[in-house]
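*Asks:* only geometry, no sequence info:
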């Protein structure tokens, strides 16, 4: 599969799936569909003070990159700009709220080590529409018209889309992990002008999160044999395949693919995520 490069600057905001709560808009970046291989990467805008989502958990992993504003994830957890959160499968987080205006994040959702079967918005939206004929989504839960027990909104739509009962994996972490990227130091890379930060590795399937600082004219190859790699331009601009890739754009290299990027600004920061391998 060819390497993908996506710049959302020309895209318009669209409403996210309504299985959870109003007040979430997205600009799609990357999406891969397929049993055991699905993931979704979007720039996400959370609305004003009316936005709220209950404390919940998922059967997949999430990585959330704070871009603008601040999102509250419960009484003592916040995701401001330049903080990256890892929300593991099976781990509760939230409730979510914002204050002082909208917040902006880049959110990557994908199968974790438990391989729960991530369902992207294309399939989730169809299932959500069908469930609206049979019940009501309210405050993050689906309430069936027949008076049955309320179900988590995502769980209800996932089960409708897959025809299976959702099994939540045993949580490996009590809480989400928040990484304050500016507290990590840049480390030289093999004599190259590019510098790197390793933010964390999680689980036996090789999920890792890191960053690269790419000066103007310096080059970096993204991708590794047998691995799927997502890169996000946090600041600055790089060039890939002869095209400019600006701030808040994304690149994807799958399996045997690799993409060479070259710095096009004084300094460009890339967040690089190596997705779990199931080989």
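*Replies:* Yep, it's here. Since the structure is predicted, the reported quantities are computational estimates derived from the model, not experimental observations.

*Asks:* only C-alpha atoms from now on, for both contacts and neighbour counts.
*Replies:* Noted.

*Asks:* check which element follows the lengthiest helix in the chain along the chain.
*Replies:* Counting residues, the longest helix in the chain under DSSP state H turns out to be helix 121-132. Next along the chain after helix 121-132, taking DSSP states H and E as the criterion, comes strand 135-138.

*Asks:* report the distance from that following strand to the chain centre.
*Replies:* 25 Å (C-alpha atoms, centre = their mean, to the nearest Å).

*Asks:* can you name every helix or strand that that strand contacts?
*Replies:* Judged by 3 or more C-alpha pairs under 8 Å, 6 or more residues apart in numbering; DSSP states H and E, the packing partners of strand 135-138 are strand 141-144.

*Asks:* let me see the contact set for residue 36.
*Replies:* Applying C-alpha atoms under 8 Å, 6 or more residues apart in numbering, one finds that residue 36 lies in contact with 111, 115, 117, 118.

*Asks:* switch the cut-off to 7 Å
*Replies:* For residue 36, the residues meeting the contact criterion (C-alpha atoms under 7 Å, 6 or more residues apart in numbering) are 115, 117.

*Asks:* secondary structure element holding it?
*Replies:* Counting by DSSP H and E, residue 36 is held by no secondary-structure element, helix or strand.

*Asks:* check it against this one:
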């Protein structure tokens, strides 16, 4: 295992636009592609960011390291708070417009075994789908006026070759840990 101090890593803009621009990452640990156990552990630097209501085929933890992060219109993850996004649970829309923030992100294949697509797999799918439509405000719009769908869902289906069936949610809603609450 290589150990690298986070200050030695540089933020990378990955060219992934399925949720819009304004994201850059320092990858701390990456899992193995094409396995149900694949994962991503990174620090995300967010500028302006928008994502529609959506859900995942994987589990996700977010820790607001610097600044506050929008989870939904009525849910803000404050600095030093942790939230858990179980697979299959809807959340959003997310709208962050007030400056820059850093978020520690862990995404990994959940109990359903559907796995987690790597950023490289998403980028590959994005290039393929851009030839057949466009990404806008977190949705994929097929050319010819087909019904728009969540951008990650379109990418997953393009990569897997079959329609996405979301796992049933095991918890509702997103779970937020608030360490400063005394009650």
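*Replies:* Done, it's in. Keep in mind the model is a prediction, meaning the values are calculated, not measured.

*Asks:* returning to what we had before: average distance between the longest helix of the first structure and the second structure?
*Replies:* After superposition onto the second structure, the mean distance of helix 121-132 of the first structure to its aligned counterpart is 0.9 Å, using mean C-alpha distance after the TM-score superposition for the first structure.

*Asks:* which bit of the second structure covers that helix?
*Replies:* Correspondence between helix 121-132 of the first structure and the second structure is established over residues 119-130, with TM-score structural alignment as the criterion.

*Asks:* is residue 159 of the second structure in a helix, a strand, or coil?
*Replies:* Recorded secondary structure, residue 159 of the second structure: helix (DSSP: H, G, I helix; E, B strand; the rest coil).

*Asks:* show me what contacts the aligned partner of it in the first structure?
*Replies:* When the two structures are superposed using TM-score structural alignment, residue 159 of the second structure falls opposite residue 161 in the first structure. If you count contacts by C-alpha under 7 Å, 6+ apart, residue 161 of the first structure has them with 123, 124, 127.

*Asks:* same thing with residue 78 of the second structure?
*Replies:* Contact analysis of residue 78 of the second structure by C-alpha under 7 Å, 6+ apart lists 64, 67, 68, 69.

*Asks:* now for these, which sits with the most neighbours around it?
*Replies:* residue 69 (27 neighbours; other C-alpha atoms under 10 Å).

*Asks:* show me what contacts it?
*Replies:* Residues 76, 77, 78, 96 are the ones in contact with residue 69 of the second structure under the rule C-alpha under 7 Å, 6+ apart.

*Asks:* narrow these to those that are buried.
*Replies:* Buried members of those, counted by 16 or more other C-alpha atoms under 10 Å: 76, 77, 78, 96.

*Asks:* greatest separation within the residues you listed: which pair is it?
*Replies:* The most widely separated members of these, counting by C-alpha to C-alpha, are 78 and 96 (12.4 Å).

*Asks:* tally of neighbours for the alignment partner in the second structure of residue 109 of the first structure?
*Replies:* Applying TM-score structural alignment, one finds that residue 109 of the first structure aligns to residue 107 in the second structure. A count of neighbours around residue 107 of the second structure, defined by other C-alpha under 10 Å, yields 23.

*Asks:* cool, and residue 37 of the first structure?
*Replies:* Neighbourhood size, residue 37 of the first structure [other C-alpha under 10 Å]: 18.

*Asks:* the one 5 residues further on too?
*Replies:* The number of residues packed around residue 42 of the first structure, counting by other C-alpha under 10 Å, is 23.

*Asks:* hang on, it packs against residue 109?
*Replies:* No - counting by C-alpha atoms under 7 Å, residue 42 of the first structure sits too far from residue 109 to count as a contact (8.9 Å).

*Asks:* any chance you could map the helices in the second structure?
*Replies:* Taking DSSP H as the criterion, the second structure carries its helices at 119-130, 151-160.

*Asks:* returning to what we had before: tell me which of the contacts of residue 161 of the first structure persist in the second structure.
*Replies:* Counting by both residues aligned by TM-score structural alignment, their matches' C-alpha atoms under 7 Å, the members of those that carry over to the second structure are residue 127.
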